[in-house]
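> coords please:
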Amino acid sequence: MEQSKQASGLTNDDIAALSGGRCDRPFDILGPHGGWLTVYHPDLAALSAVTPGGEVSLDRVAGDLFRGRVDGPYRLKARSGGGIEWLFDDPYRFGQVLGEMDLHLLGEGTHRRLWQALGAHVMTHEDTAGTHFAVWAPNARRVSVVGPFNGWDGRRHPMRRIGGTGVWEIFLPGLGEGTLYKYEILDAQGGLLMKADPVGFGSQHPPEKASVVRDISGYGWKDSDWMAGRAVIQDRRAPISIYEVHLGSWRRKIDQGGRPLSYKELARDLVAYAVDMGFTHLELLPVSEFPFDGSWGYQPVGMYAPTIRFGPPHEFRDLVEAAHEAGLGVLLDWVPGHFPTDAHGLARFDGTALYEHADPREGFHQDWNTLIYNYGRIEVQNYLIANALYWLEEYHIDGLRVDAVASMLYRDYSRREGQWIPNRHGGRENLEAIEFLKNTNVAAYAESPGIMTVAEESTSFPKVSAPVDAGGLGFGFKWNMGWMNDTLRYMSRDPVHRQYHHDLMTFGLMYAFSENFILPISHDEVVHGKGSMLRKMPGDDWQQFANLRAYYGFMWGHPGKKLLFMGCEWGQPEEWNHNGELNWPAAAQPRHQGVQALVRDLNRLYRGTPALYRKDAEPDGFGWIATDAAQSTFVWLRRGDDGDAPVVVACNMTPVPRHRFRIGVPCAGYWREAINTDAELYGGSGMGNLGGVRAKDGPQDGQPAFMEITLPPLSVVIFVADKSGKGEEL
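Below is the predicted model:
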C-alpha cells in the first residue's frame, strides 16, 4: 500500500488529512492530476469514472479515498452498499471562478461589489450548472461547504484557499436555488465551527440557522422613472414624512394563526395605507435576517439576506417596486454598529476575532451584549460599505437610516472609567468608526444617485449631516433626538405645570438649523414601559386625545422632516407589542379615527404648502412671533421661497380657550384656517375661526399686520395666507 501511494503521488499525510477533515489544499490532491484521478467520498461500495471512451473503475486506495487512471473529460458514477447507482460531477475538476480583479480587490479590502464575489451564486461554470461558494476566513486551517447534499460532512467538500486573500472558494455542480448550506471551519486551534454565510442572500426560518442559496439575479425592475426622479423627492428642501413600520406586527392574518403579512401582501395593503395617509416614505425596521424576534431586527446575522419571515428576496423587491409605483420612497434601518454573539454568526468567525475587536473594551457592547465591528480593519469596512451598496443597488432602496450612530462615534459610549481604550490621540472619539461612516456616505451618494442617508445620533457631535468635503460625516439627515425628548417631557406634564417648562418647547429652535433634521416619534418611544403616545398625555380621555392632536400639530408646523411610528398615527392606546398586530379595532373608534384624519390632513397640508418644508434647514424659514409661558402659548411664522404663501402656527397647550387672541402676521389680508386640531372632524370641541381670519394693517409682535383669532383649548391652529386675493370677505 505504501508503494502504491508513492507511485500515485499520495502520501500517508494526504490520506490522513482528507479522512480526518484537515486538508487545507484539496485541489492539489483531489480531482485530475497528470492522468490520475483522486476522489474522496465516504460510504460508497464502488466508484467509477464515466468517460467518452468508457467506464473506468477507481480503486479504493485507503478508506474512502478512490484513485485511478483517467484521461480527458469524465463524470463520476457511485454505487451504494444497497446497489443504488447515480451520476454526478466532480467539484475538483473545475477551475477557479474568481478572477484577477476580484482577487486584487479582495486582497486589498476594496471590493465595493463584494456580494458579487463572495456568498453563494447560482451560475454555469465550464458549461455546468451549479453554485459557486466563496467566504473570507483568513485564519482558518480548512473551510468546507456542508449541507444536506453531503450529509453535513465537512470532509466531502473542502474549499480552495485563494493565495493570500483569506478567501476560500469552490464550485459545486448540480446545486441551485433553495439549497441549505453552512460553512464548516477548522480553526487554528483545531476546533470545528459551523457558520452561516456572512454574504448569504437567504436564510432558513428562525430558529433554524442554515443559509439558503438564493438566485437574486433577473428581477425585471419597472421603476426607472422613480429612480431617475427621486433625488428631487428626497432633497432637504422637499416634503418628507416617514411612516416607520415593523413588518411583522403592522397587521396579521388572525384567521390564519396570527401570521404576519407576506411581502406581497404588504405590497398591496401597507403601500395603499401609507399613500392614503399622505406619507412620502416607508421606513422599515431592519429586514436583514436576524435570529431573535425580540430584537426587532436590530441584532442581524444575515446582513445580505432579506428576512425569510415574509417571503424570499424577489418578493421583498415586489414590496419596494409597489411602493415606488405608488410614489413612496423606501428607507431601511441599517445596523453597522454591532452584531450578536450567536454561534452561527460573525462572532470569532474563523476562530479569531475577525469582524470584531479582540479586546472587550473595544469589541463588546455592554448595553446589548453584542459585539462591535473592528472598523479599523479594511476588510470589515469593505464588508459593511458593500452591504450598504447592496441594499441600495440590488433592492432599489431609497435610503438607509443608520442605527445607533452615537454608540459608534465614541469609544467610551456607555462605559465607565477604565472600561474603554482611548484613540491614538488619547481622546474618546472612535476615529476608525468616524472614517467608516464618512466612507460609507461618500460611496452611497456617489454610486446610488438620489438616495438619502439618515443618522440616529443622540449627541451634539458636529456636522453629522454636512458633506464630508466640508468636514462633516456626510449624512443627508439626522434624527433630532433632543427635540423629541424635550417636547415629550413637556407634553407629559399636566397643563397647569407647563408654564414652568416652556423652554422645553422652544429650546430646539436654538439649534434647529445646525443639521438637516428629522423629527422622530419612533418605535423607541412606545416600548419598554414608556407607554403609547396617547397614554403619555396627561388628563382624562378627552384631554389625552386633545393633547396628542395638539402635539402632532406642533410637530407638523415645526421645522424638520417628520417621522411617525405605526399606530401612533391614530393614537393606539397600548404600548407596541412586536408579537401581535396593532390594535386595529381601536383604530375604528371615533376618537382614534379623528387622530388618524388629522395626521392624514397634516400630511396633505405639509406636502402642499412649500413654506412648511422648503426651508426646514434654513434659519430664514422660521421666525418666532410670540411665546407666552404664563399662557403656554406659542406662535411662529414659516416662510418658503419668494412667492410661497407664508404660514402662521398658533399653539395653546392649556385647556383654557383664548378668544380674540391677537397675533402679528407678515401681511394683511385673508388667512385660511388650514388646520385646527380642535375641529369636530378630529374629535375636538369644534371651536375655531369659521375657516379663516382677515388680518389688518398695524404693528403687532414685530409684524406689520395683525389678526384676532380664537385659539381653542389644547390645540394648534395653522393659518396659510391667501395669496390669490380670493379670500372670503368677513
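> when you work out contacts or count neighbours from here on, use the C-alpha atoms and nothing else.
OK.
> the strands in the stretch 501-650 of the chain, which residues?
Listed in chain order, the strands of the stretch 501-650 of the chain (DSSP state E, counting those that start in this stretch) span residues 517-521, 561-565, 622-628, 633-638, 647-652.
> and the contacts of the longest helix belonging to the chain?
If you go by DSSP state H, the chain has its longest helix at helix 590-608. Around helix 590-608, the neighbours that count as contacts under Cα atoms under 8 Å, 6 or more residues apart in numbering are 239-241, 276-279, 545, 549, 552-553, 556, 569-572, 586-587, 612-613, 674-675, 677, 681-683.
> alongside the first, I'd like the structure of this one:
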Amino acid sequence: MTDPLFDLEAFLNGDCASPSSVLGLRTLPDGGLFARTFAPRARRVELLRADTGEAVAELRMAHPEGIFEGVVPRLQRWFPYRFRVHGWGEAPVEAEDPYRFASGIGEMDAHLMGEGTHYRLYEKLGAHPAVRDGVAGVDFAVWAPNARRVSVVGPFNTWDGRRHLLRPWGSTGVWELFVPGLLPGDLYKFEIKAKDGRLLPLKADPFAFRCEHAPGTASVVEDPAPYAWGDGDWMADRWKRNRFDAPMSIYEVHLGSWRRREDGGFMGYRELADELVPYVRELGFTHVQFLPVSEHPFYASWGYQPLGMFAPTSRYGSPADFKVLVDRCHQAGLGVILDWVPAHFPADAHGLAEFDGTHLYEHADPRKGRHMDWGTLIYNYGRTEVQNYLIANALFWLDRYHVDGLRVDAVASMLYLDYSRPQGQWVPNRYGGRENLEAVDFLRRLNEVVYAQFPDVCTIAEESTAWPMVSRPTSSGGLGFGFKWNMGWMHDTLGYLGRNMLHRQYHHGEITFSMLYNDTENFVLPLSHDEVVHGKKSLLWRMPGSRWEQFANLRLLFAYQFLHPGKKLLFMGGEFGQDHEWDHNRSLDWDLLAHEPHQGVQRLVKDLNALYRSDPVLFERDCAPGGFEWIDCEDKRNSVLALMRKGDGPFLAAALNFTAQPLHGYRIGVPRPGRYEEILNTDAAWYGGQNFGNGGAVETEPIPAHGHPQSLSLTLPPLGAVVFRAVH
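Alright, predicted model coming up:
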C-alpha cells in the first residue's frame, strides 16, 4: 500500500519525529488495520493476537534493513498484539511492540510541568519499571523540547537509535515510550538528534536513579522494590534534632577517603554503615554530613561537579546500599546532611550540556553560563523547567532517602553575576546591578517548597559574603535558609591561631570580630574540608610552635569553637589531629591513634560533644540573643578571652589563654558568689596537656571585676581553655 505519512529514507536515517504515526497497528481510512515494525536482521515477521497467540497476518519485508509491514485481513478493530520474529535466533522470538502501549504521563503532569510546580517530577521522568497490560517493561521519559528526534538505546537494541524512537508528548517537550521486556540493571542512554540534524553524543538520563560504575557513563534502570526502612522512631522525632535551639555537632565526611580497605579500594555504603556510624556516634556528634554523593564523572571533584543528580554514586554501591547507610545513621541517633550542588555542572559530552542541541539547562552566553574558575556550566535559574528540575531533585533526596538536611554549596557564586569575573566579562541584571535576581528567586522558592513539604529538615547555605538575611524567612526579605556557614569566623579564627603566639596580641580583633555580627544569621561554625586542602595543610600543621604547642593550639581551637555561639562542623581527621593535608586518594592516617597526643585530641572532641549536648546553655540560644556575653574581650596584652554562655539553666564561665605561658592569679568577674567547678580543662593530661589548672574548683572572692561584684582568681594553662559551672 502507499503510505503518505511514511518517509522510508527519513526513518532509516533516524529522522522520524513521530514514530507512533507510522509504526505499530493503525486503522486505515477504509476501517481496516495496517501494521508496520522495524526488525533489523529479521527474515520474517508475523503479527499475533496477544490474547490467543494466533498469527493473523504475515508482514512483508518493505526494506532489507528491516522494515516489515502489511494489511491485517478480516479484522476491523484494534486488538492487543505482538510480533513473532524469525531470524533473531535459532527459534522464532515473540516481541512486544512499544507503540501499542499508552503513555505513563497524564494531563495533570503536563499542567504541572508547564507551570514548573511538578515537585515529584522524578516519578514521571527517567526510567521507571512498570507493568502495562500485563507486560513488564520500563517507562522512559525525557525533556528535550528542541530535539528533532529522541531514542532510547542500550545493549537491548544494540545501541541502534532507530529501534526505540520515543514519542513526543503533547507540547510539553517531553519524549516518552514504554519499552517492554527491559529489567532493572539494564543500561541505557538517550540518542538525540538536534533540530539542525546533528546527532549529539549519547546522553545519560538527567533523572537516572542509578549510574554505571565509572568510568562508564551509561544510566542504569533501577530496581523499584521498596526499601524496608527501620528509622521510624527517628523520623517521628527528627523535628527536635534540626531546631534552632537543638544541639547540632556535624561530622563532615568524604566517603571515598574516610577509611579505605586494606587493598586501597573504596569501602562501600554498607561497610561504612558498619564502621563509620558507630565511630561518629561514639564521639558524640549529632549529625554526619556527606560531601556530595550525587554521581560525578570526575572523582577528584569530590562530588562538587555532579551529573547524576538523582543517583548516589555507584563507586560505593547501589542506591539500596546508600539507604542502608542513612537508615543505620538514623537508628544510631545521627542526622544525615547532604552537600547539594545546584551552582554548576560539568560540561562532559554525556551530560546536560547542550542536551537537546540547544543550551537547555545552561545559559548560552558564557558570561552567564560558564564558571571560568572551574570550567563548569551554570544552570539557567530563570527557566521554569530548570527550577522545577532542581527543586524536584532537592525534594527527591528528602523523600526517597530520608535525608535530614541539605547544605547548598557555593551559594555566593549563584548570587553574584560578577562572581570571579573581571569587568566586561559579566552581564548586569535588568537594573544594572551585579545581583543574580533569577538565582535569588530560585533559592527563595527552593527553601519555601522544602520547608513546606518537609518542615522537620534543615537547609544550610555555604555563603561566603555579607549578603544579608541568608537565614531569614523569605516573607521578611530573606533567602529562607535555616542556617548559614560562618565563613568569616572560620577565616578569622584560623588566621589568628595560625599566627606566632607572641604576635597574637597585635591581632586581637580577629578572634573577637565574629561576635559583632553573630546575631545577624543562624550560623554554623565550620572547620571544613576546604581548610585542609590545596596547600593549606592539616588543622594541626596550621598551628604554630613546637609539636606540643601545635597540639595545645588545636585543642584550644576546638574549645573556642564549642564555646562560641553557633552549630558546629568538623571535617574528618581533625578530631584526632590528622598530620597530612587531606588527600581524597588515600585513607585518613588512622595509625596516628597509636600515639598519645592524637588520642588526647580525640578524647577532647568526644568530651566537648558530650558537654555541648548535655548543657542547654551551649546550644539553646545559638540563634537567639542573650546566649553569650563577654566577660572580657579586650585583654590584648595577655591574649586572653573570658566569656559566659547563658540560657534558662546555670551559666558557664570560660577563659581562654592564647599564649604559650601559664597565667596565675588571673581574675575574671562573675555575677554570683560561690564555688565554681572546673568542668573542662584542655590542658588536662588526659588530653595530652600538662595539668595546669585549678584543682577541680575555685571559690569566688568579693572583689569586683569586669562589672560584676564577685570574681574568680584562676590559673590559666598555656594555650588552654578552662570552663566553670557554679555549684548550687
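> hmm, back to that, any chance of the strands of the stretch 501-650 of the first structure in TSV, plus distance to W226 of the first structure?
As requested, the strands of the stretch 501-650 of the first structure are arranged in TSV below (distance: least, Cα to Cα, whole Å):
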stretch	distance to W226 of the first structure
strand 517-521	23
strand 561-565	21
strand 622-628	31
strand 633-638	30
strand 647-652	30
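> of all these, which lies closest to V56 of the first structure?
Smallest distance to V56 of the first structure across the strands of the stretch 501-650 of the first structure (Cα to Cα): 67.3 Å, for strand 561-565.
> which residues of the first structure does stretch 556-572 of the second structure align to?
Residues 550-566 of the first structure are where stretch 556-572 of the second structure aligns, with TM-score structural alignment as the criterion.
> repeat that for stretch 178-186 of the second structure.
The counterpart of stretch 178-186 of the second structure in the first structure, counting by TM-score structural alignment, spans residues 171-179.
> follow-up on the earlier one: quick one: end-to-end length of the match of stretch 556-572 of the second structure, please.
Counting by Cα to Cα, to the nearest Å, you get 18 Å between the two ends of stretch 550-566 of the first structure.
> ditto for stretch 528-538 of the first structure
19 Å.
> I figured L563 of the first structure hits S522, correct?
Yes: using Cα atoms under 8 Å, L563 of the first structure is in contact with S522, at 6.9 Å.
> what sits in contact with each of these two?
Looking at what touches both L563 of the first structure and S522 (by Cα under 8 Å, 6+ apart), the common residues are E244.
> more neighbours: these two, which one.
Neighbour tally, L563 of the first structure and S522, criterion other Cα atoms under 10 Å: the higher count belongs to L563, 23 against 17.
> and the angle for the longest helix of the first structure with strand 561-565?
If you take axes from the mean of the first three to the mean of the last three Cα atoms, to 10 degrees, helix 590-608 of the first structure sits at 150 degrees to strand 561-565.
> can you tell me the SS state at S407 of the first structure?
helix (DSSP: H, G, I helix; E, B strand; the rest coil).
> same thing with the one 5 residues further on?
With three-state DSSP as the basis, the three-state label of D412 of the first structure is coil.
> can you find the partner of it in the second structure?
Aligned partner of D412 of the first structure by TM-score structural alignment: D418.
> and that match, what does it touch?
Taking Cα under 8 Å, 6+ apart as the test, what D418 of the second structure contacts is Q425, W426, V427, R434.
> swap the cut-off to 10 Å and go again
When contacts are counted by Cα atoms under 10 Å, 6 or more residues apart in numbering, D418 of the second structure is found next to R367, K368, G424, Q425, W426, V427, P428, G433, R434, E435, N436.
> how about T487 of the first structure?
H501, H502, D503, L504, M505, T506, F507, G508, Y551, F554, M555.
> and the gap between it and V635 of the first structure?
In this view, T487 of the first structure and V635 of the first structure are 16 Å apart by Cα to Cα.
> which residue ranges form the strands in the stretch 251-400 of the first structure?
So, for the stretch 251-400 of the first structure - with DSSP E, counting those that start in this stretch - the strands run 252-253, 259-260, 281-284, 288-289, 302-306, 329-334, 364-365, 370-371, 399-402.
> tell me what the fourth one is packed against?
On a contact count with 3 or more Cα pairs under 10 Å, 6 or more residues apart in numbering; DSSP states H and E, strand 288-289 of the first structure meets strand 302-306, strand 329-334.
> rerun at 8 Å
Using 3 or more Cα pairs under 8 Å, 6 or more residues apart in numbering; DSSP states H and E, the elements in contact with strand 288-289 of the first structure are strand 302-306.
> show where the strand it packs on falls in the second structure, residue numbers please.
For strand 302-306 of the first structure, the matching stretch in the second structure spans residues 308-312, with TM-score structural alignment as the criterion.
> measure how buried V524 of the second structure is and give me the count.
Other residues near V524 of the second structure number 26, with proximity taken as other Cα under 10 Å.
> and what about H121 of the first structure, helix, strand or coil?
strand.
> the counterpart of it in the second structure: neighbour count?
With TM-score structural alignment as the criterion, the equivalent of H121 of the first structure in the second structure is H128. As a burial measure, H128 of the second structure scores 24 neighbours (other Cα under 10 Å).
> please apply the same query to P224 of the second structure.
The burial metric for P224 of the second structure, expressed as a neighbour count using other Cα under 10 Å, is 11.
> same thing with P671 of the second structure?
Around P671 of the second structure sit 16 other residues, with neighbours defined as other Cα under 10 Å.
> repeat for V727 of the second structure
Residue crowding around V727 of the second structure was assessed by other Cα under 10 Å; the count is 12.
> could the strands of the stretch 251-400 of the first structure be laid out in TSV, adding distance to H104 of the first structure?
Converted to TSV, those look like this (distance: least, Cα to Cα, whole Å):
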stretch	distance to H104 of the first structure
strand 252-253	48
strand 259-260	44
strand 281-284	36
strand 288-289	28
strand 302-306	22
strand 329-334	28
strand 364-365	32
strand 370-371	29
strand 399-402	29
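> all set now, cheers.
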